[in-house]
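Student: kindly generate the corresponding structure for this input.
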Amino acid sequence: MLSSEKMQWFAMRATYRRGMQIKALLDKEGINNFIPMRYEVRIRNGRKRRELVPVISDLIFVHAVQSELQKVKFKLPYLQYMIDIRNGQKIIVPDDQMKQFIAVAGTYDEHLIFFSPDEVNLRKGTKVRITGGDFEGYEGVFVKVKGARDRRVVISLQGVIAMAMATLSPDLIEVIEEPKKR
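Tutor: You can find the predicted model right below:
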């Protein structure tokens, strides 16, 4: 590892639905990683079963140093970097955003709603901080989301995924900055 390199969260794709297989290999190598998961009811052999499945089948976040990740990628050609189409750069998620995302998504709460970034317009929302409860201190955008009757706090990882949290009581939310009027 070069001394100038630092640990970063890389947004990656595991092609051909190999996410869980790659996760097992990364775990074995001791490389920190995260796949957002949720419970779904599936029918197997005529019986309903509640199973933990990836939210997006090929999405995996890997926390590593670039040079170490390159060595792993050489062994796993079906693990690919996600690229930001606006600038052609690898998508790297800031540590603080990833920490919040893992804390919320890692609860497997069935009230979480996941979106692709283009499905939710965060520019129309109000930037807020949660002031109480399990997610005290987390920040997001308070917006109306598709599939929910009320407005919810959305935590977004730029260009990768957005997640709407369960309905929060208004007294647990403080406004950080008002949306800009157009």
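Student: going forward, measure contacts between C-alpha atoms and count neighbours the same way
Tutor: OK.
Student: sec struct for the closest residue to residue 1 other than its chain neighbours, please.
Tutor: Take residue 1 and drop its neighbours on the chain: the residue closest to it by Cα to Cα, 6 or more residues apart in numbering is residue 67, 6.7 Å away. Recorded secondary structure, residue 67: helix (DSSP: H, G, I helix; E, B strand; the rest coil).
Student: to compare with the earlier structure, here is another sequence to fold:
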Amino acid sequence: MKENTTCNWYALYTKSRAEKKVAEELNKLGITNYLPIKRELRQWSDRKKWVEVPAISSYIFIHIPLDRYRDVFQVNGIVAYVSYKGKAVTIPDHEMQAMKQTIENKIAFNVEATNIKKGEEVMITSGPLKGIKGIVQNVQGTKKLYLNISNIGYTLVVDLDDASLEKA
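Tutor: Below you'll find the predicted structure:
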């Protein structure tokens, strides 16, 4: 076994509307990936239809060891790693877990936000997102919590019902 087998999460830019195809191709190569999907009601001229679309357009997330870094470019549709100063940025496991649980649970949450302030680190203590930590980016009334996914410049906006928060 190689010494450098630690896997990290990375974000990849994809060509527009190529996210699902890229995910399929990564699966064929045996590369662990996560494509956050959401359901949207789309309006056509003659009907409405629920469709599944990427939650973040032109992004897919991969979990690989450093020695497989270049393997992803075998897949048509991948543009580049999300990088900073020429180096692919890693995404902490807890941020990926927060995103996965937020998207996969599809449940609205509520919290009393009286003691929670912008910039504080918090942890959800009950509900489907129990154990998730994040930095409060904004508090809007008592219904929305903005959790920063720091290395890709996105923020998850979570509607909170029946969950509790505590300062971490």
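Student: superposed, how do the two chains score by TM?
Tutor: Once superposed, the chains reach a TM-score of 0.79 (TM-score structural alignment, normalised by the length of structure 2), with 160 aligned residues with a Cα RMSD of 2.7 Å.
Student: which ones are touching residue 98 of structure 2?
Tutor: Neighbour list for residue 98 of structure 2: 129, 132-133 [criterion: Cα atoms under 8 Å, 6 or more residues apart in numbering].
Student: so how far is residue 132 of structure 2 from the residue most central in space within structure 2?
Tutor: The centroid of structure 2 falls nearest to residue 99 when counting by Cα atoms, centre = their mean (3.9 Å). The gap separating residue 99 of structure 2 from residue 132 of structure 2 is 9 Å, by Cα to Cα, to the nearest Å.
Student: ok so, going back, residue in structure 1 matching the residue nearest to the centre of structure 2?
Tutor: Using TM-score structural alignment as the criterion, residue 99 of structure 2 maps onto residue 101 of structure 1.
Student: ok, its match touching residue 158?
Tutor: No: taking contacts as Cα atoms under 8 Å, residue 101 of structure 1 lies outside contact range of residue 158: 11.6 Å.
Student: tell me which residues in the top helix by length along structure 2 are buried?
Tutor: In structure 2, assigned by DSSP state H, the helix with the most residues is helix 93-105. Buried positions in helix 93-105 of structure 2, judged by neighbour count with 16 or more other Cα atoms under 10 Å: 95-96, 98-103.
Student: same thing with stretch 72-88 of structure 2?
Tutor: Using 16+ other Cα under 10 Å as the burial criterion, the residues of stretch 72-88 of structure 2 that qualify are 72, 75, 77-79, 81-83, 88.
Student: can you list those residues in a markdown table and add secondary structure?
Tutor: A markdown table is the format used below for the buried residues of stretch 72-88 of structure 2 (three-state DSSP):
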| residue | secondary structure |
| --- | --- |
| 72 | helix |
| 75 | coil |
| 77 | coil |
| 78 | strand |
| 79 | strand |
| 81 | strand |
| 82 | coil |
| 83 | strand |
| 88 | strand |
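Student: not including adjacent chain positions, what is the nearest residue to residue 9 of structure 1?
Tutor: Here the nearest residue to residue 9 of structure 1 in space, its sequence neighbours aside, is residue 63; by Cα to Cα, 6+ apart that works out to 4.3 Å.
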